[in-house]
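[1] sequence unknown, structure follows:
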């Protein structure tokens, strides 16, 4: 390969990581299908359902599905005629968790943290489309009824305590943009705030205190307590949160949870 060819390849690689318009349709569709099947409510879908939800033709979807199936990224059930995630994603996910800076170390500590707070704890990441995904979770060993969540579960938008822990550290212009998006789509989170000003005040409080608490924002009957996890450059890398039934929440208990989460977040600072 000559110098000009090498320069061309380098430019292509750079644009692939910086230009949001750069996209290979078949790869984009494959990613959409995997994300769709990773969600609890759509973990098993027919070809028709996949085509409808990804806005792609059945023929195109079938080609991508068969390619993914050959690599064991998805599997097909001939009886139900449904597609679901394949077994190869298990070691792939485990390997990814080991390679992502800090995540593997944190995952080992989550069970101890869950025992300490007495509720389900979650490690969450913000996705580009302003959704939040559960990277890891742990629950205490007691058999008391409690809130639960699945690894890989997606929360649309940036509502709830954990969503505010991400959004609070954005620029105010991003707050306005997010509020307009919520109100335009009729988001249930927006309906829970009396005004745009009170929503902004909650974000300012989250930023000042370094924690957030919410009740019923993401789902009726559920509460969350969350704190941001900062990267070495001061940006919010992930969020550490507790998910519990609102009926089990008490203000003093919530304050104790915040203290425990913030102490933990300080120890983990810069890991990500």
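    Great, that's in hand. Note that the structure is a prediction, hence the values are computed from the model and not measured. Numbers count the residues shown, from 1 in each chain.

[2] going forward, measure contacts between C-alpha atoms and count neighbours the same way
    Will do.

[3] What segments of this structure are helices?
    Under the criterion DSSP state H, the chain contains helices at 3-18, 25-38, 47-54, 58-70, 89-99, 103-117, 160-167, 172-185, 188-191, 196-209, 251-268.

[4] So which of those helices is nearest residue 145?
    Closest approach to residue 145 among the helices of the chain (Cα to Cα): helix 103-117, 14.2 Å.

[5] angle of that closest one against helix 251-268?
    150 degrees (axes from the mean of the first three to the mean of the last three Cα atoms, to 10 degrees).

[6] Tell me how far helix 103-117 lies from the chain's centre.
    18 Å (Cα atoms, centre = their mean, to the nearest Å).

[7] same question, stretch 175-190
    So, by Cα atoms, centre = their mean, the centroid of stretch 175-190 is 19 Å from its chain's centroid.

[8] Please spell out which residues along it are buried.
    175, 178, 179, 182, 189, 190 (16 or more other Cα atoms under 10 Å).

[9] Against that first model, consider the following:
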């Protein structure tokens, strides 16, 4: 990594601390990013000079400034599909009594960019602590497997992945995982049964929005949905929703 790239990486790591601690002190920032206080202070002063960070002289704590919202708005405007998907995902979540997630692949993880949960009247499961911005291990999530299956070289991708045993049922054997990804690509949908969390199953498919690929997945209570029931009852609803989202994106309207 070059000096400039390392500096950028450190600066971004400092900004991410504010996602965990809204008003961190210099000590808290230093501890979180594992850098000296002097190094952190240099980055913070640059962020202050650029208008992205403020400093309270009384409390000695830092806060993000409104200017940082411009970056957020720019990111959202480039991700139009999550905004289009909201109503479609709500209907799907209510139909199955579960939760629906839309995600992007980043390395070994899937970043959740949209989420909908079934209403209290139709909900059949206690949802996992997943929200927009959450990062899930790609190898054991339906979204992740679907997206990895689109890789030009699945074997190489899986060989280089970080694989964690999330539950007793997580598939961690790289050869078997690569085989599952290849089968996923052929059939056009992915399925995990308690790989990410005990009591949860999920089925996923692909949504293509121009050059960007998203994973769309439905999570349900395992005791209510067998593998057969997921494929028979949920997959058609999921596939239809994905098709509608792709058409909506092509025509530029939800």
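    Here it is on my side, so go on. Everything numeric in this text was worked out from a predicted model, so none of it was measured.

[10] Please state their TM-score.
    Scored against TM-score structural alignment, normalised by the length of structure 2, the superposed chains reach a TM-score of 0.74; 242 aligned residues with a Cα RMSD of 3.7 Å.

[11] nearest to residue 265 of structure 1, of the buried residues of stretch 175-190 of structure 1?
    Closest to residue 265 of structure 1 out of the buried residues of stretch 175-190 of structure 1 is residue 175 (24.2 Å), distances taken as Cα to Cα.

[12] mind listing what that closest one touches?
    By Cα atoms under 8 Å, 6 or more residues apart in numbering, the contact set of residue 175 of structure 1 is 167, 168, 200.

[13] how about the second one, what's its partner in structure 2?
    For residue 168 of structure 1, the aligned residue in structure 2 is residue 149 (criterion: TM-score structural alignment).

[14] What is the burial count for residue 62 of structure 1?
    As a burial measure, residue 62 of structure 1 scores 16 neighbours (other Cα atoms under 10 Å).

[15] check contacts around it.
    Each residue near residue 62 of structure 1 by Cα under 8 Å, 6+ apart is listed here: residue 47.

[16] State the distance from the aligned partner of it in structure 2 to residue 11 of structure 2.
    The equivalent of residue 62 of structure 1 in structure 2 is residue 41 (alignment by TM-score structural alignment). Using Cα to Cα, to the nearest Å, we find residue 41 of structure 2 at a distance of 11 Å from residue 11 of structure 2.

[17] before we move on, what about residue 142 of structure 2?
    Distance, residue 142 of structure 2 to residue 11 of structure 2, using Cα to Cα: 32 Å.

[18] quick one, which of those two is more surrounded?
    Comparing residue 142 of structure 2 with residue 11 by other Cα under 10 Å, the one with more neighbours is residue 142, at 30 against 18.

[19] quick one, what contacts the more buried one?
    Neighbouring residues of residue 142 of structure 2 by Cα under 8 Å, 6+ apart: 190, 191, 192, 202, 203, 204, 205, 215, 217.

[20] separation between the residue nearest to it when sequence neighbours are not counted and residue 161 of structure 2?
    With Cα to Cα, 6 or more residues apart in numbering as the criterion, residue 142 of structure 2 has its nearest non-adjacent residue at 5.0 Å, and that residue is residue 204. When distance is defined by Cα to Cα, residue 204 of structure 2 is 20 Å away from residue 161 of structure 2.

[21] one step back: name the nearest of the contacts of residue 142 of structure 2 relative to residue 99 of structure 2.
    For those, the nearest to residue 99 of structure 2 is residue 217 (8.4 Å; Cα to Cα).

[22] which of the contacts of residue 175 of structure 1 still touch in structure 2?
    With both residues aligned by TM-score structural alignment, their matches' Cα atoms under 8 Å, the contacts of those that structure 2 also has are residue 200.

[23] residues near the closest residue in space to residue 247 of structure 1 that isn't next to it in sequence, how many?
    Closest residue to residue 247 of structure 1 apart from its sequence neighbours, by Cα to Cα, 6+ apart: residue 221 at 7.3 Å. When neighbours are defined as other Cα under 10 Å, residue 221 of structure 1 has 14 of them.

[24] how close does the counterpart of residue 221 of structure 1 in structure 2 sit to residue 226 of structure 2?
    Counting by TM-score structural alignment, residue 221 of structure 1 lines up with residue 199 in structure 2. Distance of residue 199 of structure 2 to residue 226 of structure 2, given as Cα to Cα: 11 Å.

[25] Can you find the partner of residue 269 of structure 1 in structure 2?
    In structure 2, residue 269 of structure 1 lines up with residue 246, judged by TM-score structural alignment.

[26] Can you tell me the closest non-neighbouring residue to the aligned partner of residue 79 of structure 2 in structure 1?
    Structural alignment (TM-score structural alignment) places residue 79 of structure 2 against residue 100 in structure 1. Of all residues not flanking residue 100 of structure 1 in the chain, residue 272 sits nearest, at 8.0 Å (Cα to Cα, 6+ apart).
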